[in-house]
Structure formats: structure tokens, C-alpha cells
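Participant: Any chance you can model this:
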Amino acid sequence: MPDSTPRRLPRGRHALAREEVRRIHRTRLCTAMAEVMAEKGYVGTSVADVLQRAVVSRQSFYDLFGSKLDCFMAAFEGAGQLLLERLTREIGDAGAPGEGARDDRLELCERAITAYLRALAEELPFARLFLVEVYAAGPEAIRRRSLLQEVISDALADLTGSADQATRFTCRMIVAATSAMVTAPVAERDPEALLALGPPLIEHVRVLWRAGVLGTGSEVPSS
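Facilitator: Sure, this is the predicted structure:
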């Protein structure tokens, strides 16, 4: 999920500090990595492809990254962080688990689902990067994707006031199922299909809410 950094630095001499130039190059390379992979996939993307799209020299690339995988991981981490920041802006300060009216927490949960789907739809190259291409990037990339999913699951659990193990596990299931459902529309570059998942997902969460599976903080009896 890129920022508004310009594609090119000014021609000739400029007053930008070296670290600022490195930051701009890093952003452009990560954005280019996501864009090219959306077209060619991880395996089909070369460093040369990324350099051509970013309009950055090979020397600048290797000054920042040791390999294509290093650049991919940087793009992955940046996309994940920006996704979390976007969700935080949407829901604000939800308070500590168990605080706030129950209906208010349900509304926040629904807003978070809508914001998540909208973020994916608006940033399809980066969404594809951490939902699809991550599996081709190797074990470390998959491990980091799992960690990101755990962070999102914990955030959902806190948002709903789920303090016990059973309800937090339900949140993990919701996040895992949502991740699986959004992968196909992301792979097909279909933002409308992504957004269309919102109403049925929200309705399912409401069913769980009404049934007391979410938002109660109580243990589910074992069979």
C-alpha cells in the first residue's frame, strides 16, 4: 500500500539528504515489486523487472536489498503495517477488552471488516503480494504471513471484548476464513467481488454475536 512518493527524483543536483533518497528509492522499489508481481508472479519477476518499473539503478537496489527476496519481504512488511494502520484509523481506540457497550463493539467489528475489504480492493498489487505470492517466496515469508494473521486475529478479539480462549479461537477462525475467501478475488484482480464479500461476512458475524459465540467473554462448554 504505497505512499504518494513521486516516481522520479528531480534531475540534476538536489537538496535531499542521502537517507531521504534511500527512503524514496526503497518505497519505489517496494511498490514496483508489488506491481510487477501482480502481473508476473513471484517466480516470474526478476530484479531487472523491478528496476525497470521503479526507474532505480541496480547499484541503488543492492545498496538497499541483498536479493529479490529481501525486497519482497520489505514490501510485505510495509503492506502489512499500512493495512494495520488503516484499520486502526477506521476503528479508532476500541478500548481494553470487555470495555464499551456490546452493540458498539459489534459496530466497530463491522467497520473493521468493511475497512479491510476496501483496503484490499484499493491496493490489489500489495494485497496479492501477501495473500498469493507469499507462498512462492518461501518458508520465512509464510511464517511472517502467519504472524500478521495472528496480529489481526488478536486485534479482532480485543475489538469484540473476547477475553477467554474459546472466543479468541473463534476470532482466529473468522480471520482465517476471511483470508481464504478474499484470496480468489485478489488473484483475479476483482475489487467488486472483494467488496461483495462484506455483507455476508458481516451477517455471519452478527449471527455469531446473537448466539453469544462472540462478545460474551464466556467459555464455551466442552463436550
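
Participant: alpha carbons only for contacts and neighbour counts from here, please
Facilitator: Noted.

Participant: Show me what secondary structure element comes after the longest helix belonging to the chain.
Facilitator: Identified as the longest helix of the chain according to DSSP state H is helix 18-44. Where DSSP states H and E defines the elements, the next helix or strand beyond helix 18-44 is helix 47-54.

Participant: So which elements touch that following helix?
Facilitator: With contacts taken as 3 or more C-alpha pairs under 8 Å, 6 or more residues apart in numbering; DSSP states H and E, helix 47-54 sits against helix 18-44, helix 58-64.

Participant: Would you do the same for the sequence below? I want to compare the two.
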Amino acid sequence: MDSSSIRRLPRGRYALPPDEVARAQRDRLMTAMAEVTSEKGFVKTSVEDVIKRAVISRQSFYQHFTSKLDCFMAAFERSTALLEQRILMAAAGDGGPLERFDRAMTAFLETLTDDPANARLCVTEVYAAGPEAMEHRARFQRRLGDHVADILGATTEGGRFTSQMIVAATATMVSGPLIDGDHEALRSLGSRLTAHVRDLKAAGLL
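Facilitator: Reported below is the predicted structural model:
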């Protein structure tokens, strides 16, 4: 994907208010970070790569971010917030625990499939970004584990621990298909995971 995939700002001195210009620039830089790291990996990605993809000056980059890692973390937090929101929205509403879990899992996998660049940033490239990124990932994963426990009605310590295990296992299982770009393999995980969770619940482990 080349730089034309990122929407350019309209020309003209008064085209947009300054705060909207700044917001649009920041979004474009985060999108560029996700795209470039998906292609080159975090370690080989440079600030120059990101600003070229975003079609934004180096000066503008440093008005928004202090470093490559700072931009990466902002992109990571934006992507995980959207992912968490979609999971919770899918799980809301009517239905039993397993039905709601299945909807949440489907939303999770569809989000990864629809936006593979941000998916790889969150699931695979975060390992290369260092301790700060891994700490943020661990907190995000714990939140997802708590959401899964709530969705499945797991109230015991063992049940909530099992929910954390489900999230950790799912994160590992999606990594391979994401790296390979195998969308069909990603989607097929949903029904298999739901079936396994059903067995866990039937066995009283949730």
C-alpha cells in the first residue's frame, strides 16, 4: 500500500481549522506507522518511512510525537481502543453467555481481518517495540480477559483465570494467520474457540 492510501488534507490556508488539521495529521501518522511496520517490521521502520507514507514533514511529525516509539504507542492505543469497543458492542444485548461470546469473538476476528496493518501492529510488532509496549499489551490483554469473564458469567477465581487463559491462547493463535495474511484461517478460529469455550463451561470450568 503506497502513500496514496492515506487521505491528503485539502489545500488552502483556511480549508480546515488548526485543531482539525492537527488531528488529521496525527491520524495519518498513526495510520502510516501501522502500514509501514506491517510491511517492514518495527525495528526496520524509521521516522523517515512514516513521514513519507503520511506525506507529512519531519517538523510536523515532531509536533505530534517525540519519537518513533511514541508514534507506535499512540497507534497501538488507538487500535486497541477500537478493538475493545467493537468487542463490547458485539457482546451487548440479548442472548446467553455463549451466544454473546461468539458475537464478541466474531467481531474480534473480523476487525483483525478488515485491518491487517493495525492487527499486526497490536498482535505481532508490539513484541519488537520493547518493554513499554509489552506493558501496555499486557494491560490490554488483562482487560479483555475481564471482559470475557463478564460475558461468560465467570464469577469464581478459577473461572476468571480461565477467561484470561482464553484471551492469551487466542492472541497466540491469531499470530500465525496474521503473519501469513491468511484471512480464512483467522475467521475459522471463531467457531472452534466458541466450541471449546462451550466445553469448558459444560465442565464447570467457567
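
Participant: which SSE is residue 167 of the second structure in?
Facilitator: Taking DSSP H and E as the definition, one finds residue 167 of the second structure inside helix 157-180.

Participant: Read off where that helix ends up in the first structure.
Facilitator: Counting by TM-score structural alignment, helix 157-180 of the second structure lines up with residues 165-188 of the first structure.

Participant: What separation do you get for the residue nearest to residue 69 of the first structure when sequence neighbours are not counted and residue 15 of the first structure?
Facilitator: Take residue 69 of the first structure and drop its neighbours on the chain: the residue closest to it by C-alpha to C-alpha, 6 or more residues apart in numbering is residue 137, 6.9 Å away. Separation of residue 137 of the first structure from residue 15 of the first structure (C-alpha to C-alpha, to the nearest Å): 37 Å.

Participant: And the two? Which one has more around it.
Facilitator: Legend: neighbour count by other C-alpha atoms under 10 Å for residue 137 of the first structure and residue 15, higher for residue 137 (18 against 8).

Participant: what do we get in the second structure for that one?
Facilitator: By TM-score structural alignment, residue 137 of the first structure lines up with residue 129.

Participant: OK, contacts around that match?
Facilitator: 42, 43, 69 (C-alpha atoms under 8 Å, 6 or more residues apart in numbering).

Participant: what's the neighbour count on the first one?
Facilitator: Spelled out, it's residue 42 of the second structure. Residues lying near residue 42 of the second structure (other C-alpha under 10 Å) number 22.

Participant: now swap in residue 23 of the second structure and tell me
Facilitator: Neighbourhood size, residue 23 of the second structure [other C-alpha under 10 Å]: 12.

Participant: gap between it and residue 190 of the second structure?
Facilitator: For residue 23 of the second structure relative to residue 190 of the second structure (C-alpha to C-alpha), the value is 35 Å.

Participant: Out of the helices and strands packed on helix 47-54 of the first structure, which one sits most buried?
Facilitator: Highest mean neighbour count among those (mean count of other C-alpha atoms under 10 Å): helix 18-44, with a mean of 19.

Participant: Return the mean post-superposition distance for that helix against the second structure.
Facilitator: Aligned to the second structure and superposed, helix 18-44 of the first structure gives a mean residue distance of 0.6 Å (mean C-alpha distance after the TM-score superposition for the first structure).
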